[in-house]
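**Q** Just need the structure, nothing else, for what follows:
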Amino acid sequence: MRLLLLEDAEDVAEAVARSFSRRGDAVDHAGTVADALDLIAVQAYDVAILDIELPDGSGTDVLRALRDAGTATHVLMLTARTKVDDRVSALDGGADDYLVKPFDLRELQARVRALIRRVGETKSSVVEFGDIVFDPRQCAVQVQGAAVPLTRREFSLLEIMLAERGRVIPKDRIFERMFSFNDEEVGVNAVETYIARLRRKLEGSQVSIRTLRGLGYQLVAER
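**A** Next up is the predicted model:
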């Protein structure tokens, strides 16, 4: 999952980015509205976490830009406890949810997972596919009832592929959702490396990753 974080408080931004990065998500941080607008102009995001009060404007300006562009990005606004009007305005402007400062990082992660689940098939965060059980809340994966240890990148890759299971996902799209702009030293061919590693972890299960040359990868389960 790739996230945009708009937050000018460096300590808050570092804590949020670190908490999501630990589970394998890619986070691009912007400290100003201008920087955030530059980022959404060149990159699509699964979720945008936007503070409202910024030095050069409001996070609602970024929200408006996302909605005017017709993007499917889920938006969660960060608001001050006393700013009820800001919360109402953000929701009326197309935000999906809001969280009042100060907040617990666990609640922020839970709310982001809930936004992603809105396009899924179930209210449960646990995904079952073939003989795989995937629990994003616990960052845990089981194959045939046995726990399978995954690195954070492998976990992120499996999460991406499970979200579009059965569909062909281009390599470039996987890359964009796994890595942030800070991962400058990583090339798109890194996807092949992580695909190979994840395949090894799934050996013996009903689930496999198909390579469709020139098209991408597809996660499938035996019937």
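
**Q** switch to C-alpha atoms for all contacts and neighbour counts from now on
**A** OK.

**Q** From V186, how far out is A65?
**A** 29 Å (Cα to Cα, to the nearest Å).

**Q** One more, please, to line up against the first structure:
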Amino acid sequence: MHIYLYEPRSERHQGLTRELATAGMRPVMIGPEFFRTDLSLLNRGGNDQRPFLLAAEGEATIAQIRLLRSAGCANPIIVLRDFRNSTHTAEALNAGADDDMTIPLKVIELRSRLNSVLRRAKGHASESVTVGEVTAYFDGRDPVVAGTRVRLSRREHAIFQHLALNPNRIVSKAAIYDAVYGMAEEQPLDKVIDVYICKIRKKIDAAAVSGRPYIETVYGRGYKLTAEHPDAAPLDDVRTAAVA
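**A** So this is what the prediction gives:
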């Protein structure tokens, strides 16, 4: 997971970077100049959904949050502060922050909070979503297909989660690529997404007892996690045929 990290204190951002890396989170460092750019470009095309971690700096932090929200930025925002202060926390939340945490933080808690914000932003209140035989979890657990755990690699998890957050909706290849690779130093060709999708599809299809494909390629537009295929037989018919 790539995230934006605003922490002007060098010793603190180095420590945070190391801590975040242990949970597979890769921070993209931003400074005050970031908030003077055209922030409306962040969500243009729906590609950039990276969360923001903002070090608390009083009114400056409130201004940053308001700038992001007024520009239409819907990315999750979590404020990090050195000491608990209920008044300042309330101000940040009222300005548009999604959460407020006190340093030192535990990355396992941070990741859970980010997962909670992301799934609620997509309209999911529970920890999982079920599509046909597929149960996808938003907390990092492997998906379960027809009662069988399907093991995914870290990259496969990142890609599959974006499909699971948008069940029955098309997710563009650009959106998946940006979420998984973002501003990484090494940027592979976007064809790599096709390769990972193929691997995920094979694993899920192999576990599905119905024989129904669950990851659909919508040519020229992207991919979709769905149980609805117009040319597929109803699940009850498939099971009846199998018994016969």
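
**Q** list the contacts for D97 of the first structure?
**A** By Cα atoms under 8 Å, 6 or more residues apart in numbering, the contact set of D97 of the first structure is V75, L76, M77, L91, R111.

**Q** Of all pairs in these, which one is the farthest apart?
**A** The span of the contacts of D97 of the first structure, defined through Cα to Cα, is set by L91 and R111 at 15.0 Å.

**Q** Can you flag which of the contacts of D97 of the first structure belong to strands?
**A** Judged by DSSP state E, those include V75, L76, M77 as members of strands.

**Q** Tabulate those (CSV), appending neighbour count.
**A** Formatted as CSV, these follow (neighbours: other Cα atoms under 10 Å):
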residue, neighbour count
V75, 27
L76, 25
M77, 23
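
**Q** where along the second structure do the helices fall?
**A** Using DSSP state H, the helices of the second structure run over 10-21, 59-70, 86-95, 107-121, 154-164, 173-180, 191-207, 235-243.

**Q** looking at those helices, which is closest to R36 of the second structure?
**A** helix 59-70 (9.0 Å).

**Q** hmm, who's touching that closest one?
**A** F35, L39, L54, A55, I77, E91, A92, A95, G96, A97.

**Q** Which residue in the first structure occupies the aligned position of the fifth one?
**A** Right, I77 of the second structure. In the first structure, I77 of the second structure lines up with V75, judged by TM-score structural alignment.

**Q** Its match touches Y45, doesn't it?
**A** No. V75 of the first structure is not in contact with Y45 according to Cα atoms under 8 Å; the separation is 9.7 Å.

**Q** Contacts only, for the residue mapped onto L50 of the first structure from the second structure.
**A** Residue pairing (TM-score structural alignment): L50 of the first structure is matched to L54 of the second structure. Going by Cα under 8 Å, 6+ apart, L54 of the second structure touches L5, Y6, E7, T61, I77, I78, V79, L80.

**Q** How much space separates R106 of the first structure from D46 of the first structure?
**A** R106 of the first structure is 19 Å from D46 of the first structure, by Cα to Cα.

**Q** which one of the contacts of D97 of the first structure is nearest G214 of the first structure?
**A** The nearest one, if we look at the contacts of D97 of the first structure relative to G214 of the first structure and count by Cα to Cα, is V75, at 32.9 Å.

**Q** Could you count how many residues lie near V148 of the first structure?
**A** V148 of the first structure: 13 surrounding residues under other Cα atoms under 10 Å.

**Q** so what corresponds to it in the second structure?
**A** Checking TM-score structural alignment: V148 of the first structure goes with V150.

**Q** Would you confirm that that match contacts A208?
**A** No. Here V150 of the second structure lies out of contact with A208, judged by Cα under 8 Å, at a distance of 10.2 Å.

**Q** quick one, what contacts the aligned residue in the first structure for L110 of the second structure?
**A** Aligned counterpart of L110 of the second structure in the first structure: L108 (TM-score structural alignment). Contact analysis of L108 of the first structure by Cα under 8 Å, 6+ apart lists L99.

**Q** R137 of the first structure now?
**A** R137 of the first structure neighbours (Cα under 8 Å, 6+ apart): A110, S125.

**Q** what do you get for A147 of the first structure?
**A** Taking Cα under 8 Å, 6+ apart as the test, what A147 of the first structure contacts is A140, V141.

**Q** And it, how close does it get to D35 of the first structure?
**A** 41 Å.

**Q** do T211 of the first structure as well
**A** From T211 of the first structure to D35 of the first structure the distance is 37 Å (Cα to Cα).

**Q** same question, V188 of the first structure
**A** Counting by Cα to Cα - V188 of the first structure and D35 of the first structure are separated by 24 Å.

**Q** what do you get for V119 of the first structure?
**A** In terms of Cα to Cα, V119 of the first structure sits 28 Å off from D35 of the first structure.

**Q** between those two, who's got more neighbours?
**A** D35 (14 against 10).

**Q** Contact partners for the residue most central in space within the first structure?
**A** Closest to where the C-alpha atoms of the first structure average out (Cα atoms, centre = their mean) is M1, at 2.5 Å. For M1 of the first structure, the contact set (Cα under 8 Å, 6+ apart) comprises G24, D25, A26, D46, V47, S156, E159, I160, R177, M178.

**Q** Show me which of R106 and D46 of the first structure is the more surrounded one.
**A** Using other Cα under 10 Å as the criterion, R106 of the first structure and D46 rank with D46 on top: 17 against 12.
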